[in-house]
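S.K.: just coords:
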């Protein structure tokens, strides 16, 4: 008995350390993902060394925002495979160092094309971190408390968005904020020293992995389409808003305002809404079921987007409408994190879920690109954002015609 008692705290401390480090990697990934968006209206004019029209801001911002998400998709697809081959920990350390290094490089650039390359490579790193840190914790954590641990880990991303908003408010000069990259670079050096590979990964190397083609079998094809459509539709609307709302807010302000406070506050509201919504989603699923929670959430997203983007000038009501939209965004992400994996049996769950998530990111990156380029065509950022927010209608329709997952999902 004494041996068990003395050994158990050591294991718990090791897992707690691993969780804490993964949480920080995940959180900083959320900050890096949204940091350029909040500074975009001031970064682009400085790099071009001239004033920038709304159309030009939209064009360049489209390249920058979509490049990051394309990189995120590539990282999620390729680094997941790499981690299966060379190890979770090595790949996590590499991914963390990658997004940290190329975030840090932005401090020293003077050309937006180099900024584009830095954001693409940083996106690869973030995509790897969000996937591998989740897998790593899932493989080392006790089965009974694993959902709680993974739920807390997922909340770290919106906390990172709040940090991006705080940095925007507190640091006037945009390049200084990107010194943040020092933290993930340091973490990438610490991770291999203090952590070890999960025993599950070591054991899994002895067995044959699931063939990627298995998920396209006739019995899984319908759910694969459902998962990809719902997640992709939601992600398009969500990231179109995340990427362009700070620039839209700036466009509503008078030329005498630098918009630093307003842009930062809006991003902090999105982060806080994500946290609260993620927590609330579990209670809603328990009370209403997954399908009805999704229908309620997508309805809320549609109404909130219409209310928000109908504004023609900035007023405090925008903060209230942003908070409501952020809450529905958070609920949607919390619900989908349990809904999509439940569409598939255990044998292909990780592979199929990863496919749905990253195909969704491909369409998201493309949509974010077109939001910026359509600004002059549709008559401003508000109309472009309204147009791409309509993807929540697609998600609602797919959820409406699909049954509750626990009615048909094999285990």
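M.R.: Received the coordinates, thanks. Fair warning: this is a prediction, and the values are worked out from it, not measured in the lab.
S.K.: contacts, neighbours, all on C-alpha from now
M.R.: Noted.
S.K.: what about the strands in the protein?
M.R.: Along the chain, no stretch is classed among the strands by DSSP state E.
S.K.: which helix in it runs the most residues?
M.R.: Of all segments of type helix in the chain, defined using DSSP state H, the longest is helix 2-48.
S.K.: let's bring in a second model and compare:
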């Protein structure tokens, strides 16, 4: 009974942590235009700095995913929960007081590093502490509730100024630290500590065996369509509206809010369907087909309005609502001594992949326009995800109490 209460508390703490994490991750996309305008940017310079700052934040997440992942295997999962949230909360508070683009860039990079640790540590802890047949419920709750952080970020951003929106996010994170006192390491990790001969958090071990490397790469590729949708279709929805001839202005904060509301519902549905079918892969395939269908409707339906974009952003979010399954799959594919490293780096490498994705989109847009550019970049991401899902083994109810030996 006590263990059940501990697991429940762990899920609640991880879900709240991811809620704040998503708030602080998305807050830039909500307030970017207002904040950059107040710093004196307009026109093409504003658009260029939007992409520059967003890519810098994602680059920070690439580095942070590696740092926090290795730390989680070497020092413990709980230490990552504390360290990551403190760093990104502090960075977001300081972000409210920037006065030029260089300060803004530094804060987004530091925030990106901090944001990289929350999800992986929470998913790893829950996956290792819950029964193997039910851990999908735990990860589903974390991501479903956590995705609502973007909805709150959108609401706060529309109600208050950009400085206040950043301060609220940082304040929520620092408040959450008080709840982390009850977090504890998993029995699997404690067992790992008693095996001193087993190497922990050796990132390069993933590249020593061809089979491990391909499995690791496949885990990353599965998530590409999610961040293509967020980084291009949602974050740049105002550009697609303009290309469709819509005169009314699209509010990016609304696009983000509706997309993440759809993502939350989609993750709930995919998690429940996975438990019902007792399969992760089958559900991923369903969502990939749904994603490509919605992408074509979104890009090529010219009978559009502001309300249409809200509905489509919700639909795009729902169609890519397999983030919980994607991260759970990564956690289940590898042994305890490298699990934190994988579970932290995989989602953050996918988030970091938004840099080449957006750069490819921007480059192709110059010659073929935003609609066709988004279609070809999206199809590439979806094809890679489909092939990667075919490659991996279904890990539903897999026993996770094992080590990866060099």
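M.R.: Received it, and whenever you're ready, just let me know what you need. Because the structure is a prediction, the values reported are computed rather than measured.
S.K.: What does the TM-score come to for these two?
M.R.: Comparing the two superposed chains by TM-score structural alignment, normalised by the length of structure 2, the resulting TM-score equals 0.81, with 392 aligned residues with a CA RMSD of 3.5 Å.
S.K.: circling back to that earlier point, the longest helix of structure 1 - contacts with which helices or strands?
M.R.: Applying 3 or more CA pairs under 8 Å, 6 or more residues apart in numbering; DSSP states H and E, one finds that helix 2-48 of structure 1 makes contact with helix 54-86, helix 88-104, helix 112-140, helix 146-170, helix 174-177, helix 182-194, helix 218-252, helix 260-288.
S.K.: now, of those helices, which is deepest in the fold?
M.R.: Among these, the stretch with the highest mean neighbour count (mean count of other CA atoms under 10 Å) is helix 88-104, at a mean of 25.
S.K.: so where is that helix in structure 2?
M.R.: Under TM-score structural alignment, the alignment places helix 88-104 of structure 1 onto residues 77-93 of structure 2.
S.K.: quick one: that stretch to structure 1 mean distance?
M.R.: The superposed stretch 77-93 of structure 2 is, by mean CA distance after the TM-score superposition for structure 1, a mean 1.4 Å from where its aligned residues fall in structure 1.
S.K.: quick one: that stretch to chain centroid distance?
M.R.: For stretch 77-93 of structure 2, the distance from its own C-alpha centre to the chain's C-alpha centre is 16 Å (CA atoms, centre = their mean, to the nearest Å).
S.K.: who touches it?
M.R.: With contact meaning CA atoms under 8 Å, 6 or more residues apart in numbering, stretch 77-93 of structure 2 is reached by 17, 21, 24, 68, 71-72, 107-108, 110-118, 121-122, 124-125, 166-174, 177, 180, 183-185, 340.
S.K.: With stretch 184-194 of structure 1 instead?
M.R.: For stretch 184-194 of structure 1, the external contacting residues (CA under 8 Å, 6+ apart) are 21, 25, 28, 89-90, 92-101.
S.K.: how about the helices in the stretch 251-400 of structure 2?
M.R.: For the stretch 251-400 of structure 2, the helices defined by DSSP state H, counting those that start in this stretch cover 252-277, 281-300, 306-319, 323-332, 336-352, 354-391.
S.K.: Out of those, which one sits most buried?
M.R.: By mean neighbour count, with neighbours taken as mean count of other CA under 10 Å, helix 336-352 ranks first of the helices of the stretch 251-400 of structure 2 at a mean of 28.
S.K.: got the angle between it and helix 354-391?
M.R.: Interaxial angle, helix 336-352 of structure 2 versus helix 354-391 (axes from the mean of the first three to the mean of the last three CA atoms, to 10 degrees): 130 degrees.
S.K.: and helix 336-352 of structure 2 with helix 210-222, angle?
M.R.: Using the same axes, to 10 degrees, the interaxial angle of helix 336-352 of structure 2 with respect to helix 210-222 works out to 40 degrees.
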